[in-house]
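1. sequence-free structure coming up:
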């Protein structure tokens, strides 16, 4: 594993994982954490699993939104910058052999890149509909969820819906709450006829309402863009169910990269 910087901030960095036998395909792997926490180092296990399958993987960090700094759209800008840096500086990464994958807010950012770059993307419990969620929870009192930074991604918030935390995430990310900001921060407006195909996964009773990935699926189908979905029972979030959907991920990547 090699670490590179793609910008001047310490968080504008990525880890490059190279397989023993490359299958000619590359992935950007984006961590979650509510846009305000998380680190590419937590993606090490998933990155290594993907290299075993022959993929060259870049696990990407981005600047985190906290204490009124690095607010939206900083994270979108960073993953776009990382994508451009990879294309220019790492010969293996080309516009026609790359896909994006992430869980939770990493799923949102992977979807953002896939939809805007026209490349395949995998979203595991992506927080996709910030506008709809906020409008549906006007009376919910936002509350930050304090998470041990050493806690594995697979064990974070697996107790079902947490509307107070989801609302806190939204208010922490945006400089002001209004229809325009909420719309821009949501993913649905990024869907066009040139968007890439998607694999969208979610649990039925987790922190991210299941309708969010179903709504994105409907929009992609409306544009005649291939989309696959996985809806699992229970309350597991993001990478917590990755073993269950691993065959789906590999089959999707084989089909569309």
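-> Alright, I've got the coordinates. Note that the structure is a prediction, hence the values are computed from the model and not measured.
2. make it CA atoms for all contacts and neighbour counts henceforth
-> OK.
3. Now do the helices for the stretch 101-250 of the chain: every range, in order, please.
-> 105-117, 130-136, 163-173, 179-185, 211-222, 242-256 (DSSP state H, counting those that start in this stretch).
4. Could you save the ones you listed as TSV and add columns showing distance to residue 21 and mean neighbour count?
-> Listed next are the helices of the stretch 101-250 of the chain as TSV, based on distance: least, CA to CA, whole Å; neighbours: other CA atoms under 10 Å:
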stretch	distance to residue 21	mean neighbour count
helix 105-117	25	26
helix 130-136	40	17
helix 163-173	40	21
helix 179-185	39	16
helix 211-222	34	18
helix 242-256	16	15
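5. Got another one to weigh against that:
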């Protein structure tokens, strides 16, 4: 495998946002994946996901890894707007970069998992979510007594698999979710940002994984499954014992996630729907 990359390609001049893309010219391309890094909407960088992107290139995909606005540069819904711009960039560059923009999917870890699911809902594309932040309004309402507190882990820009692996941490979960809203306590805003309320029959297939004793609650996956089942959208869920978060358990679900991507992105059965941004 010969992975090539082009780094720091600007896709949003106004907000000075760039992306990296990875490919192997010797492999017949199965499609294009948007790989969204985690970091609690307040830390992290696209370089964190060069490892996951490289592995996906080895499976035959062209992979785009974008930066997006994080706090305090941007708050909800700014990162989601950035993902709209990434989708537009991917579609616009299909001919130039020799991939099929009708075969597009998203993968993401932690808050990146939230945004990959949002792309599935808005554009109908298949998505992989590892420890996605999916339960927001219900969780916040049920944990009003939790004191929000930032965790003390360092190396925040290091590999995602090396941070936040110590299990349940409700105070940190509440802190970074509320930070995403810039401290706004409006339950209607929380509901608007909670993905499972907006699932419909046009939502793309979703693969979700979560550890059973990590800081991201499993209720996000179980409630999302219920919503997807009601509208008969295909989904897969994997619950992993222990405390590992997101890419910390990537090795344990990588093969299953690739089977999912090969089925719903690479094959012709279900492809990304060219849904206009305004449609949902």
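-> Received the coordinates, thanks. In this text, all values refer to a predicted model and were calculated from it rather than measured experimentally.
6. Just the TM-score for the two chains, thanks.
-> For this chain pair, the superposition-based TM-score is 0.95 by TM-score structural alignment, normalised by the length of structure 1; 255 aligned residues with a CA RMSD of 1.4 Å.
7. for the lengthiest helix in structure 2, packing partners?
-> The longest helix of structure 2 (DSSP state H) is helix 78-92. Where contact means 3 or more CA pairs under 8 Å, 6 or more residues apart in numbering; DSSP states H and E, helix 78-92 of structure 2 is packed against strand 4-12, helix 111-123.
8. quick one, which of the ones you listed is nearest to residue 189 of structure 2?
-> Of all those, helix 111-123 sits nearest to residue 189 of structure 2, with 15.5 Å by CA to CA.
9. That closest one corresponds to what range in structure 1?
-> Residues 105-117 of structure 1 are matched to helix 111-123 of structure 2 when aligned by TM-score structural alignment.
10. got a list of what whatever residue of structure 1 lines up with residue 226 of structure 2 touches?
-> By TM-score structural alignment, residue 226 of structure 2 lines up with residue 218 in structure 1. By CA atoms under 8 Å, 6 or more residues apart in numbering, the contact list for residue 218 of structure 1 is empty.
11. And residue 218 of structure 1, how far from residue 202 of structure 1?
-> 15 Å (CA to CA, to the nearest Å).
12. What of residue 133 of structure 1?
-> For residue 133 of structure 1, the distance to residue 202 of structure 1 (CA to CA) stands at 16 Å.
13. and what of residue 66 of structure 1?
-> From residue 66 of structure 1 to residue 202 of structure 1 the distance is 26 Å (CA to CA).
14. With neighbour numbers in mind, choose between the two.
-> Set residue 66 of structure 1 next to residue 202 and count neighbours by other CA atoms under 10 Å: residue 202 wins out with 31 against 14.
15. Matching the more buried one against structure 2, which residue comes up?
-> Match for residue 202 of structure 1 (TM-score structural alignment): residue 210.
16. related to what we said a few turns ago, can you tell me which of the helices of the stretch 101-250 of structure 1 is nearest to residue 154 of structure 1?
-> Comparing the helices of the stretch 101-250 of structure 1 by their distance to residue 154 of structure 1 (CA to CA), the top pick is helix 242-256, with 8.6 Å.
17. Residue range in structure 2 corresponding to the closest one, please.
-> Going by TM-score structural alignment: helix 242-256 of structure 1 matches residues 250-264.
18. burial of the aligned partner of residue 56 of structure 1 in structure 2, as a residue count?
-> Aligning on TM-score structural alignment places residue 56 of structure 1 opposite residue 62 in structure 2. Neighbourhood size, residue 62 of structure 2 [other CA under 10 Å]: 28.
19. who touches residue 62 of structure 2 in this structure?
-> 21-24, 29-33, 56, 99.
20. Which position in structure 2 pairs with residue 45 of structure 1?
-> In structure 2, residue 45 of structure 1 lands on residue 51 (TM-score structural alignment).
21. Quote the end-to-end distance of stretch 41-58 of structure 1.
-> 11 Å.
22. Give me the angle between the longest helix of structure 2 and helix 111-123.
-> 60 degrees (axes from the mean of the first three to the mean of the last three CA atoms, to 10 degrees).
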